[in-house]
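Visitor: All I have is the shape, not the residue letters:
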């Protein structure tokens, strides 16, 4: 990254509202947190008068057990986005091409130009079809699984095959698994040639904690470990993160709730909009010829924040809504039913 690159890149838009009087359907974070997490965070405050342990062994152990990899393959980061930036920083040089899916998380297209690279946009549902000769032209390939904002997961076998194809041509593959914890699909963590980025923001409902990690092997594992700043994740974030990653019952309950509520919400909203199938804790809705701004304003006036999905590349008549608690989803259905 250099001055000229940074000056030439805009901020990427995101969902979320900090208005306490608004029910936030624009951010896809869990409306619940694990029981006992606040006490863990408070207890960790006393440790903040000294530097966190280095390396943070307990956090790495918890993360490794959670995604089924080796602890020394875990690189702690202050959120999943920090893991993404670290990988792009290592892989991309000025003038390099990077395979970027669309519509997908907007930060990919922001991080690549920050390093002087050029995003090569490919439809998200066609990424895994890229052949070896085309892959060899890219310094990095990116996949979001499940994809944000469309919500679908990739077939595990097809994703494994794609990872092998990337490996064959020495193109590293970055897989953003920010929402994979809401599904039963196994992580690609520990797969040679693959860097996985994980976040605790979404599944554990703690976006302000800024805790995540990368998982990788081989030379990228060595490079990420060497490049990681010491004490890059705070002591309270490490302690709270390790605690959350071990809350298997909370994870199972969250998955079941989302699995139950998502089709119910989709069926209800489908009476008004064209709603895509999803494996994630959110739904993408095409509102057709309705005025998106008016829908967003109408919902806001009734205390609901929705995500303007027109900010995603390739979408021009869409909103995205999170799958929240049953009573909250009922309120969303009621409000949007009157649009």
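Guide: Yep, it's here. Keep in mind the model is a prediction, meaning the values are calculated, not measured.

Visitor: C-alpha only now, for contacts and for neighbours.
Guide: Noted.

Visitor: and residue 245, how far is that from residue 320?
Guide: Per Cα to Cα, to the nearest Å, residue 245 is found 27 Å from residue 320.

Visitor: Residue 256 too?
Guide: 21 Å.

Visitor: Ok, residue 97 next?
Guide: For residue 97 relative to residue 320 (Cα to Cα), the value is 29 Å.

Visitor: Surely residue 193 and residue 167 touch.
Guide: Yes: with contact defined as Cα atoms under 8 Å, residue 193 reaches residue 167; the gap is 5.5 Å.

Visitor: Neighbour count for these two, which is higher?
Guide: residue 193 (22 against 18; other Cα atoms under 10 Å).

Visitor: residues touching the more buried one, list them.
Guide: 163, 166-167, 170-173, 216-218 (Cα atoms under 8 Å, 6 or more residues apart in numbering).

Visitor: same check, this time on residue 205
Guide: Here residue 205 is in contact with 29-33 (Cα under 8 Å, 6+ apart).

Visitor: 10 Å - rerun?
Guide: By Cα atoms under 10 Å, 6 or more residues apart in numbering, the residues touching residue 205 are 28-34.

Visitor: cool, and residue 23?
Guide: So residue 23 contacts 16-17, 299-300, 302-306, 324, 328, 331-332 (Cα under 10 Å, 6+ apart).

Visitor: Same question for residue 29.
Guide: Residue 29 neighbours (Cα under 10 Å, 6+ apart): 16, 179, 200-207, 281-282, 322-324.

Visitor: on that earlier part again, now for residue 193 and residue 167: what residues contact both?
Guide: By Cα under 10 Å, 6+ apart, the residues touching both residue 193 and residue 167 are residue 173.

Visitor: ok, second structure coming up, stack it against the first:
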């Protein structure tokens, strides 16, 4: 910057903002790992795995026809009243919601910003239960709000003192990334406590159509000036590239928000497609969405079982993604996500969520074939990582043996005694694995993921002190490579089998 150039007249708190990192992940990973985009599986974005309504002929919807219809209006401004959209959104929601309760939005982020702009003044406090959708925090910070974090578990016991100091409480139901769905009674209780303390409850129901729409409290919006409900269409209909959503509020509140929103915030294509999708027979309980929920439940149960078998700790979920605790692994969430991406599968590293650390991931529920690929890729990555760690330990032990003469019995091994008393654990990781020689006591066993895998459970030979001496005499002298491994096998094991 030139000495004579004045600094930009920006609000100081804006300088610390970070850009949203979503979008473009497939292209970025494809380029980084040299994998064609068409071969990347995105299990980081939580979209309806049942696909779009356009993929199911019984809906009678064709994207080409809707695009043509929308583009016919390209040379004119949209009708900023969005009368057809509001009518369709009210019909879709049901529960007594009227068109006058609807505020059109260009996706979730714009709706969050709109409400924040209309409610928050610089220095106001907002309550955000963690972990949850990061856009609440980002959009409120743009307005200069002070963020006060609470834990999700505290929602049921928030007292008046905490609520009184807050302009907005954000609640995501079902929550992202955990997938937990609060009951209707629990949400009503929160809404009533917020109203008593004049705190706006911003209730994000973006995923509720994929969980259980009967848990919505949209019917309460008209009678509660301190309640705003957000709905998103992009997740339920798997079309995130076409930004569209809507808010639900009392008629008076909705009128203010509708007047304050950006004019023409839905373009002709988004307006046409959104209105048509919302107008489907049955609304949130249309055949398409009912079958979507059934499909998600089946595939979520399948993927949960696979993840549990891998030793992960998946949390119970009500929706199309699974929150997973990987704290028992030495590999953190960032490294796991990177290793998965290198094999063409993208998962969500939850390190970006508030104060959550690097011990959690989120995995989207996909189709059966894709879920099998996710599970097999996790197994591959964990096995590769484990082998790398074990081989590093093996190389260290060989070096120590070279420096010290030999290690002797490694009684500090975490798994001692894994085979028998008097064992030598210098080779905690067998340099011959998988030898596939049943004379050692090793055998083929059925894998939990299907197929057979070589097991060393009943092999003791590599832990016999004299065998260790003979193997070390070769590997210390010649290093660990293919030829030295063959020679050590011949000298130390072949004569004993």
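Guide: Alright, I've got the coordinates. Bear in mind that the values here come from a model prediction, so they are computed numbers and not experimental data.

Visitor: returning to what we had before: which one of the contacts of residue 29 of structure 1 has the most neighbours?
Guide: Busiest of these [other Cα under 10 Å] is residue 323, holding 30 neighbours.

Visitor: What is the equivalent residue in structure 2 for it?
Guide: Counting by TM-score structural alignment, residue 323 of structure 1 lines up with residue 365 in structure 2.

Visitor: quick one: its match from residue 227 of structure 2, how far?
Guide: Distance from residue 365 of structure 2 to residue 227 of structure 2, by Cα to Cα: 31 Å.

Visitor: ok, now residue 304 of structure 2?
Guide: For residue 304 of structure 2 relative to residue 227 of structure 2 (Cα to Cα), the value is 34 Å.

Visitor: circling back to that earlier point, which of the contacts of residue 205 of structure 1 count as buried?
Guide: 28-31, 33-34 (16 or more other Cα atoms under 10 Å).

Visitor: ok so, going back, which pair of the contacts of residue 205 of structure 1 spans the longest distance?
Guide: Using Cα to Cα, the two most remote members of these are 28 and 34, lying 16.4 Å apart.

Visitor: hmm, back to that, any chance of the contacts of residue 23 of structure 1 in TSV with distance to residue 237 of structure 1 and secondary structure as columns?
Guide: Below are the contacts of residue 23 of structure 1 laid out as TSV (distance: Cα to Cα, whole Å; DSSP: H, G, I helix; E, B strand; the rest coil):
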residue	distance to residue 237 of structure 1	secondary structure
16	21	coil
17	22	coil
299	34	helix
300	32	helix
302	35	coil
303	31	coil
304	30	strand
305	28	strand
306	29	coil
324	24	coil
328	29	helix
331	33	helix
332	32	helix
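
Visitor: Now a PyMOL select for only the buried ones of those.
Guide: This is how PyMOL selects the buried members of the contacts of residue 23 of structure 1, with burial counted by 16+ other Cα under 10 Å:
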select buried, resi 16+17+299+303+304+305+306+324+328+332
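
Visitor: what's the closest of the contacts of residue 23 of structure 1 to residue 132 of structure 1?
Guide: residue 16 (38.7 Å).

Visitor: Surely that closest one is in contact with residue 28?
Guide: Yes: the pair residue 16 of structure 1 and residue 28 passes the contact test of Cα atoms under 10 Å, sitting 8.3 Å apart.

Visitor: what touches both of those two?
Guide: With Cα under 10 Å, 6+ apart as the test, residue 16 of structure 1 and residue 28 both reach 207, 307.

Visitor: Quick one: residues contacting residue 322 of structure 1.
Guide: Residue 322 of structure 1 touches 24-31, 258, 262, 265, 280-284, 305-307, 329, 332, counting by Cα under 10 Å, 6+ apart.

Visitor: Would you mind listing the residues in contact with the closest residue to it other than its chain neighbours?
Guide: The shortest distance from residue 322 of structure 1 to any non-neighbouring residue, by Cα to Cα, 6 or more residues apart in numbering, is to residue 282 (4.1 Å). Residues in contact with residue 282 of structure 1 (Cα under 10 Å, 6+ apart) are 25-29, 148-151, 179, 258, 262, 265-266, 276, 320-324.

Visitor: Swap in 7 Å and give it another go.
Guide: 28, 151, 320-323 (Cα atoms under 7 Å, 6 or more residues apart in numbering).

Visitor: That one matches what in structure 2?
Guide: Using TM-score structural alignment, residue 282 of structure 1 lines up with residue 321 in structure 2.

Visitor: quick one on the thing from earlier: switch the contacts of residue 23 of structure 1 over to CSV; also include distance to residue 107 of structure 1.
Guide: Below are the contacts of residue 23 of structure 1 laid out as CSV (distance: Cα to Cα, whole Å):
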residue, distance to residue 107 of structure 1
16, 15
17, 19
299, 26
300, 26
302, 30
303, 28
304, 25
305, 21
306, 20
324, 24
328, 29
331, 31
332, 28
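
Visitor: Counting neighbours, what do you get for whatever residue of structure 1 lines up with residue 166 of structure 2?
Guide: Matched by TM-score structural alignment, residue 166 of structure 2 corresponds to residue 138 in structure 1. By other Cα under 10 Å, 21 other residues sit near residue 138 of structure 1.

Visitor: Skip the chain neighbours and tell me the closest residue to residue 312 of structure 1.
Guide: residue 103 is the one closest to residue 312 of structure 1 (Cα to Cα, 6+ apart), at 5.5 Å.

Visitor: same deal with residue 285 of structure 1?
Guide: Per Cα to Cα, 6+ apart, closest to residue 285 of structure 1 is residue 275, 4.4 Å.

Visitor: Same question for residue 11 of structure 1.
Guide: residue 110 (7.5 Å).

Visitor: following the one helix or strand that neighbour maps to, which helix or strand shows up next?
Guide: If you go by DSSP states H and E, residue 110 of structure 1 is part of helix 107-114. Going down the chain from helix 107-114 of structure 1, the next helix or strand is strand 118-123, by DSSP H and E.

Visitor: Next, the buried residues of that following strand.
Guide: 118-121.

Visitor: same thing with stretch 179-197 of structure 2?
Guide: The neighbour-count check on stretch 179-197 of structure 2 (16+ other Cα under 10 Å) flags 179-182, 187-188, 190-195, 197 as buried.

Visitor: so of the residues you listed, which ones are in helices?
Guide: Using DSSP state H, 187-188, 190-195 are the members of the buried residues of stretch 179-197 of structure 2 that sit in helices.
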